[in-house]
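S.K.: Quick one, structure for this:
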Amino acid sequence: MLPYWLLFLIPAYAALRERPGQHWHLRRQPLLLGAVALLGLMIGFRYQVGGDWGSYIAYLYSAQFMGFLDALMARDPGYILLNWLASNSINEIWLVNLACGLIFSIGLVSFARTQPRPWLVIAVAVPYLVIVVAMGYSRQGVAIGLTMLGIVALVRDRSTLKFILWIAFAASFHRSAVMLVPIAALSMGRGRYWAAIWVGIATIVLYFLFLDDSVDSLVSGYIEAEYQSQGAAIRIAMNALPSAMLLIFRKRFPFLPGEWLLWRNMGLLSLFFVVLLIVSPSSTAVDRVALYLIPVQLFVLSRLPDAFPSRRAGVDPMVLMVVLYSAAVQFIWLNFAGHSSAWVPYQLYPLV
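M.R.: Now for the predicted structure:
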């Protein structure tokens, strides 16, 4: 477990030392590249880590018998193309995982750089989003990383088009990302009606490109089979509680113009998933889609020290509480989660 704890302690230590708004330490190119490299290499060079490891080996094997056009027209073409490139070069799974790890890490670090305490964002992300999702569910990990790039484009650039393009790219790795497109329409301020029209058109196009031929299999595979996901209630609560705090203490959180609508909608959706989990016959389906709402955790928890400031000198007590909470999440998951044995021990590819 030591590699996982080192991966957490580095950003946690930086988070305890950083001050709000002092982005210089993460904006400097060497440290920025270092954060991306550390996360990307840990994710990319893992060996037999994650519950879906066997499935990803099967993807690589199948890609050997595909042509380029076959890969391009396959389901989840972004991920299949990566496997096709790997199978036609060195034929090693680490190349696919490394590409996925770097894409995810770029998305996470880019999102973190837009927040007042970027290292705290990364520290909060490591226990579940990095270790469990990015290392365990490669395709969806990439999709979430690309989704965070879309959030940056929507909030910072106020560009609905860029958001849709990033989501389309994400959907090429995991089709469920298409479900986030309507959030853009609901999060626009001025010109929201025209934006809603264009987002609606984009949603229809992306649906037929990525989801239309797989809805039946989704329904039969998850809903009708009533698949249950261990710990789904806890993971959805991890989104719901920060969302409730955001909605209750809205005035304590500073927002950029138009940013409030995005986080309000994602917060409400997180709370809706609590109800959906209760009424849905398949907790697995709800659990997997709810992963796209993890950025709400990163946004709220990393801003708690500024929403509830302390006058004490030295380490901010709220920062310490968030770091300790994140450490507890990591400890509990690694030691007590039902499938954590698929992650432990961490094995590094070159050393196996």
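S.K.: going forward, measure contacts and count neighbours with C-alpha atoms only.
M.R.: Noted.
S.K.: Skipping adjacent residues, who's closest to the residue nearest the centre of the chain in space?
M.R.: The centroid of the chain falls nearest to residue 144 when counting by Cα atoms, centre = their mean (3.6 Å). Leaving aside its sequence neighbours, residue 144 sits nearest to residue 292 (Cα to Cα, 6 or more residues apart in numbering; 6.0 Å).
S.K.: what kind of secondary structure is residue 43 in?
M.R.: Assigned by DSSP: H, G, I helix; E, B strand; the rest coil, the conformation of residue 43 is helix.
S.K.: what packs against the host helix or strand of residue 166?
M.R.: Residue 166 belongs to helix 160-171 when elements are defined using DSSP states H and E. Contacts defined by 3 or more Cα pairs under 8 Å, 6 or more residues apart in numbering; DSSP states H and E place helix 160-171 against helix 138-156, helix 181-186, helix 192-206.
S.K.: Could you also give me the structure for this second sequence? I'd like to compare it with the first:
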Amino acid sequence: MYSIPAVAALLVVPGKKSAGWLPWLLLGLFFTICIGFRFHVGGDWNNYLPHYYREIGAAFTDPINGDLGYVLLNRLMAHLHWGIYGVNTVCGLIFITGLITFCRAQYRAWLAFAVAVPYIVIVVAMGYTRQGVALGLIFWALSHLEEGKFFHYAGFVAVAALFHRTAVVMIPLGMFLYQKGWLFRAVAVALIGYALWDALMAPSLERLWTTYVEQKMFSQGAAIRIAMNFAAAVLLLIHWQQWKKIYPNALLWLWMAWVAMACVFFVNFAPTVVDRLGLYLTPLQVAVFARLPHLTRRRQDPAITVRYILIGYGAVLFVWLNYAVHAQYWLPYQNVLFE
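M.R.: From the prediction side, this is the model:
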């Protein structure tokens, strides 16, 4: 899974549209199958099965208990008798489509995708199904936000929140675009954010606070994952002067960098909360490392920088697979098509 985009990052001439759509369609199909048809892969595999079984025989008009989008998807798959694999395949397709849309907007698209594989694809999309869908939609939303399309961004974030309500925290990022129309966007963010918060977060806020903060639910490896976002944030700040000259709507990435750095100070207080919310900051890694070869081109050959990045993320994957406490739930990789 990692070697395909890594090799392409080394061999394909960079450029937004240099590879055409066919390789990306094949890549998307491959990863959708890997995610959707995985068999007993992922730390929350057994936790997601009851979500599907609970919807067997349920009518679409029955009350919704959980995240609206995910519950309705399970209900539809139960009616179609597609099983948990139908649910995971649809979720995988949404996630990969969002990720590929974002990566193809980068000059080094294959490098961007390679950076996403070790943690964002393998751990999140193949482990935290609901938040994986939400993250895929956030990638999609950020693609629109960089183009200055605020309402497109807000729409994708709203849909993401239907799969995992915590995605509402990304709504305020929409304010940090170009200065023109700032007050209008601030009002829109406040109204949209309040509506989503009141509808999705407020009813379960007390339970979430008790579970994640008061009981201090522990998230193994949270500090390492926060550190990865922190490293990307530091690199962006180092190259900020160049960044803001080259890339449109650079301010939104600066704010993501500041939040990523702030997470370092809160990770010990509520590690799982910061870790889960930090997932929405992982696009910062993809954007920064995909652009780093261009930012450092005057001091170092971009091809060498690409190799360093690929070696670094390859090492991340190696260490995680061999030493992470929960890696046992991903190994060996199994696919129902071959069982």
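S.K.: Could you tell me the TM-score of the two chains?
M.R.: For this chain pair, the superposition-based TM-score is 0.96 by TM-score structural alignment, normalised by the length of structure 2; 339 aligned residues with a Cα RMSD of 1.7 Å.
S.K.: on that earlier part again, what residue in structure 2 is paired with the residue nearest to the centre of structure 1?
M.R.: Alignment note: residue 144 of structure 1 maps to residue 135 in structure 2; criterion TM-score structural alignment.
S.K.: picking that back up, any chance of the helices and strands packed on helix 160-171 of structure 1 in CSV, plus distance to residue 61 of structure 1?
M.R.: Output for those, formatted as CSV (distance: least, Cα to Cα, whole Å):
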stretch, distance to residue 61 of structure 1
helix 138-156, 16
helix 181-186, 32
helix 192-206, 28
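S.K.: what's the most buried one of these?
M.R.: Per residue and on average, the most neighbours among these fall to helix 138-156, with a mean of 26 (mean count of other Cα atoms under 10 Å).
S.K.: Next, the angle helix 160-171 makes with that helix.
M.R.: 170 degrees (axes from the mean of the first three to the mean of the last three Cα atoms, to 10 degrees).
S.K.: Which strands and helices lie in contact with helix 138-156 of structure 1?
M.R.: Partner elements for helix 138-156 of structure 1 (3+ Cα pairs under 8 Å, 6+ apart): helix 93-113, helix 160-171.
S.K.: and if we set it to 10 Å?
M.R.: Secondary-structure packing of helix 138-156 of structure 1 (3 or more Cα pairs under 10 Å, 6 or more residues apart in numbering; DSSP states H and E): helix 53-63, helix 77-87, helix 93-113, helix 160-171, helix 181-186, helix 259-279, helix 294-307.
S.K.: Quick one: list the elements packing against the last one.
M.R.: With contacts taken as 3+ Cα pairs under 10 Å, 6+ apart, helix 294-307 of structure 1 sits against helix 93-113, helix 118-125, helix 138-156, helix 232-248, helix 259-279, helix 317-336.
S.K.: Show me the one of the ones you listed that comes nearest residue 20 of structure 1.
M.R.: The minimum distance between residue 20 of structure 1 and those falls on helix 118-125, with 8.8 Å, by Cα to Cα.
S.K.: Where in structure 2 does that closest one fall?
M.R.: So helix 118-125 of structure 1 sits over residues 109-116 in structure 2, by TM-score structural alignment.
S.K.: Quick one: average offset of that stretch versus structure 1, please.
M.R.: Stretch 109-116 of structure 2, aligned to structure 1 and superposed, deviates on average by 0.4 Å (mean Cα distance after the TM-score superposition for structure 1).
S.K.: Can I get the helices and strands packed on helix 138-156 of structure 1 in CSV including distance to residue 151 of structure 1?
M.R.: Rendered in CSV, the data for those read as follows (distance: least, Cα to Cα, whole Å):
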stretch, distance to residue 151 of structure 1
helix 53-63, 28
helix 77-87, 20
helix 93-113, 8
helix 160-171, 7
helix 181-186, 9
helix 259-279, 9
helix 294-307, 9
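S.K.: Of all the ones you listed, which one comes closest to residue 335 of structure 1?
M.R.: Across those, residue 335 of structure 1 has its closest neighbour in helix 53-63 (19.8 Å, Cα to Cα).
S.K.: from the chain's centre, how far out does the helix or strand following that closest one sit?
M.R.: Next helix or strand after helix 53-63 of structure 1 toward the C-terminus (DSSP H and E): helix 68-72. In terms of Cα atoms, centre = their mean, to the nearest Å, the centre of helix 68-72 of structure 1 is found 27 Å from the chain centre.
S.K.: ditto for stretch 7-16 of structure 2
M.R.: Its chain's C-alpha centre and that of stretch 7-16 of structure 2 lie 22 Å apart, by Cα atoms, centre = their mean.
S.K.: If we go by neighbour counts, what in that stretch is buried?
M.R.: Using 16 or more other Cα atoms under 10 Å as the burial criterion, the residues of stretch 7-16 of structure 2 that qualify are 8, 9, 10, 14.
S.K.: what about residue 89 of structure 1, neighbour count?
M.R.: For residue 89 of structure 1, the neighbour count with other Cα atoms under 10 Å is 10.
S.K.: before we move on, what about the one 5 residues further on?
M.R.: Using other Cα under 10 Å, residue 94 of structure 1 is surrounded by 20 other residues.
S.K.: That one contacts residue 47, correct?
M.R.: Yes. Here residue 94 of structure 1 reaches residue 47: they are 7.9 Å apart, a contact under Cα atoms under 10 Å.
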